[in-house]
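> Generate coordinates for the sequence data below:
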Amino acid sequence: MTPNPAVPAAVATAAAEAYPRIVGALIRLTGDWDLAEDCAQEALAAALQRWPSTGVPDNPAAWLMTTARNRAIDVLRRASVERSKLQDLAVLSDEGPAADSHGFPDDRLRLIFTCCHPALPLEARVALTLRTICNVRTPDIARAFLVTEATMTRRLTRAKTKIAQAGIPYRVPQGPDLTERLPGVLGVLYVLFTNGYNPDGTPAFADEAIRLARLLRTLLPTLSPAPDTGEVTGLLALFLFQHSRRRARRAPDGRLLTLEQQDRSRWDWDAIAEARALLDGAGEGPYSWQARIAAFHATTGDTDWAGVAACYDALWKQQPTPVIALNRAFAHGYAFGPAEGLALLAAARAGGALDGWPHAVAAEADLTARLGDHARAADLFREAASLAHSPAERDALLERAAARIGEPSAQGQGAVCVPIASAKAATAGCWAAPAR
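Now for the predicted structure:
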């Protein structure tokens, strides 16, 4: 039989929508995370095997739910578990995830809030979200966190065990509890996007973060009382602004390009338009301010650095972290002169929190060059390159150093922009609002 290329695509599309619903429903009914994931995976495998001959069903998500449910019933029956679990599974309608009467949308929210519970370490929350909600393979998660697959498997197992043993409720918190927990959920999505945004990250993670942000923004208003979704909206806008430049961030030879070097015709202007529209409903929290900063860069003209600096001033009042201080100093240097930027940068580095961080040295190099001391700037760019986290960043900084001492450079230079940290660093709290 000739393989039908449409089947894998149909399975992938159905999985993106149905996987968290299936896993969430089975966890709710059985309390067994591994069983839920295994049955969901087996349903996807069955679809890849059967759909080429039977055709893609009219309701692929319902087919997957029914198949996963039947597999769970078989496993539980062979294990001779209590009758109540089998009865609960048996009453799931064959309409599957499309049936709101069984609470499937709430199951997705329950799953998100359980995976992101503050009782779990932040790295475990991120990993569990990727594995359970996004269906990302454990080896891919391990690579994102720079650990072995066996280590990540143990971390995931410990997280699930803690949920069971600590009695972490599988539910969406209500009222003030929801307001308190929501920033933690958004923080996990921010880290997911970070890993997809970084030069050495996993691009698919950024797409998953955008998908989950959209999902949250859709489902939270269905709760009663509905929470304020301003920061969810701001986070989604930030993701869209940043991701809109993904095709233009590298030259054909793989070099990282600064904002001014990028071919803006390659930006996703539809995503930028959507993000700008979302800003009308954004809040006044950190993610919304970062989105407004990104909006100033998403233009065909010159960046309004005074506007960027004003946003960083507001962001600094809410999050006076070293990385925000670094970004703020850089913005002030471009808005009001390099001397002011260097003064703020010196203050940001005074406590030692930015020691060894290449972007702090690169920011000093850029502002020093704007003062006219090109020899000093070249030395600083080389120092930053020696601290770089990836070959692409190192090469970009060495190119800047070469340009400052008169060596040929491929393109004109632009502002050094502080990127969001790696997935591992971001879980340690290294937040930033990049312009690259």
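
> going forward, measure contacts and count neighbours with C-alpha atoms only.
OK.

> longest single helix anywhere in the chain?
helix 6-30 (DSSP state H).

> Next, the buried residues of whichever helix or strand comes after that helix.
Stepping forward along the backbone from helix 6-30, the first helix or strand reached (DSSP states H and E) is helix 33-54. Residues of helix 33-54 classed as buried by neighbour count (16 or more other CA atoms under 10 Å): 33, 35-37, 39-44, 47-48, 51-52.

> I'd like the structure of this one too, to check against the first:
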Amino acid sequence: LLLLGLMRDEDTSDPEPLDRSGVDDDRLRLVFTCCHPALGLDARVALTLRVVGGLEVPEVARALLTTESTMYQRLVRAKRKITAARIPYRVPAADELPDRVHGVLHVIHLVYTEGHVASSGDDLLRVDLCREAIRLARLVADLMPADAEALGLLAHLLLTDARRAARTDARGRPVALEDQDRGRWDRDAVVEGTAILEHALGLGPPGPFQVQAAIAALHAEAPHWDATDWPQIAALYGELARIAPSPVVTVNRAAALAMADGPHVGLALLAGLEADERIDRYQPFHATRAELLARSGDSDGAAAAYRRAIELTGNAAEREALTERSRRALGR
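The predicted structure follows:
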């Protein structure tokens, strides 16, 4: 591995501390190494996606809403820091875990996100990344069974991944949530994820991953699209925006509000993001805005937003689906 080679290149002075965690899993050790607090948060996330997730630098840049040149610089600095600070290759001991685990949860979630909708290639999904993220989330939850957010992440991934079989058709093309055959959803994963979430919610005030898991649970319990509890989902996104604000959360909240209260409400929320220079590179912003503009009757605005979303889409299956969705929405 690139990172392990870099760590072993330098000196042979003091041996690194022994791994006292009892966890014999090289991938989890690698995640904790990439997420060491000596590294800045942006560097931790970028390095984990590159080294553990196997993403190419342009893919990492897209995932983190930044440019390729910035990402190359960030990765180089992170690797140098690992060598200079002699960051050990190990899972932290139990007394160190509370200060380390939440950065790890964040990057495991991003690895899953890349698998859920691959940023490039011909296929919508990267099942290998989805499975690996869930496996790592299980390991972290086993390490910290009383950590509500570790359990919340595992619940969120299970409840989201339960829909995987229904998310593509026989040709591998994406199937929108409203069109999915819910009989193909993995009910065992739904039951397990719901039980883990209920346990997590009993451990204390909910954090971001528990809130996301609750949103996924509301989708999972709806027998059909029209039965979805959009006001409750919109309220949960509002809570998520309060405790973990980000452009990604705002885009999802806008989509939920549009379903609950109409497209103009969602569009008003999206308008507040336009001053953020990162947002022009964020494909879901343009795709969501295009759909809401089409629903509000602004065909020209929707067409422009769809064009920008398609232009930003590196995944061939998703690009084809967006093109078809644009044709259906605009009749062009």
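
> What does the superposition give as a TM-score?
Once superposed, chain against chain, the TM-score is 0.75 (TM-score structural alignment, normalised by the length of structure 2); 295 aligned residues with a CA RMSD of 3.6 Å.

> re the thing from before, any idea of the angle the longest helix of structure 1 forms with helix 33-54?
Put simply, helix 6-30 of structure 1 runs at 150 degrees to helix 33-54, going by axes from the mean of the first three to the mean of the last three CA atoms, to 10 degrees.

> Mind listing what's buried along helix 6-30 of structure 1?
7-8, 10-11, 14-30.

> hmm, who's touching it?
For helix 6-30 of structure 1, contacts defined as CA atoms under 8 Å, 6 or more residues apart in numbering pick out 32-33, 35-37, 40, 44, 47-48, 51-52, 56, 60-61, 64-65, 68-69, 85, 88-89, 97, 104-105, 107-108, 110-111, 132-135, 170.

> Would you check how far apart the counterpart of Leu267 of structure 2 in structure 1 and Glu364 of structure 1 are?
Leu267 of structure 2 maps onto Leu342 in structure 1 when the alignment is built from TM-score structural alignment. Taking CA to CA, to the nearest Å as the measure, Leu342 of structure 1 falls 7 Å from Glu364 of structure 1.

> now Ala18 of structure 1
48 Å.

> State whether Gly103 of structure 2 and Leu41 are indeed in contact, as I suppose.
Yes. Between Gly103 of structure 2 and Leu41 there is a contact under CA atoms under 8 Å: 7.5 Å.

> Compare those two and say which is more crowded by neighbours.
Remark: of Gly103 of structure 2 and Leu41, Gly103 carries more neighbours, 18 against 15, as counted by other CA atoms under 10 Å.

> so the strand or helix carrying that one matches what in structure 1?
Assigned by DSSP H and E, Gly103 of structure 2 belongs to helix 97-116. Following TM-score structural alignment, the partner segment of helix 97-116 of structure 2 in structure 1 covers residues 178-197.

> mind listing what's buried in the matching stretch?
So stretch 178-197 of structure 1, judged by 16+ other CA under 10 Å, has buried residues 181-197.

> cool, and stretch 261-269 of structure 1?
Gln261, Gln262, Arg264, Trp267, Asp268, Trp269.

> what does it correspond to over in structure 2?
Going by TM-score structural alignment: stretch 261-269 of structure 1 matches residues 179-187.

> And stretch 234-244 of structure 1, by the same measure?
Against structure 2, stretch 234-244 of structure 1 falls on residues 152-162 (TM-score structural alignment).

> List the contacts of that stretch.
Taking CA under 8 Å, 6+ apart as the rule, stretch 152-162 of structure 2 contacts 105, 109, 112, 116, 130, 134, 137-138, 141, 185-187, 189-190, 192-194, 196-197, 200, 207, 209-214, 216-217, 220.
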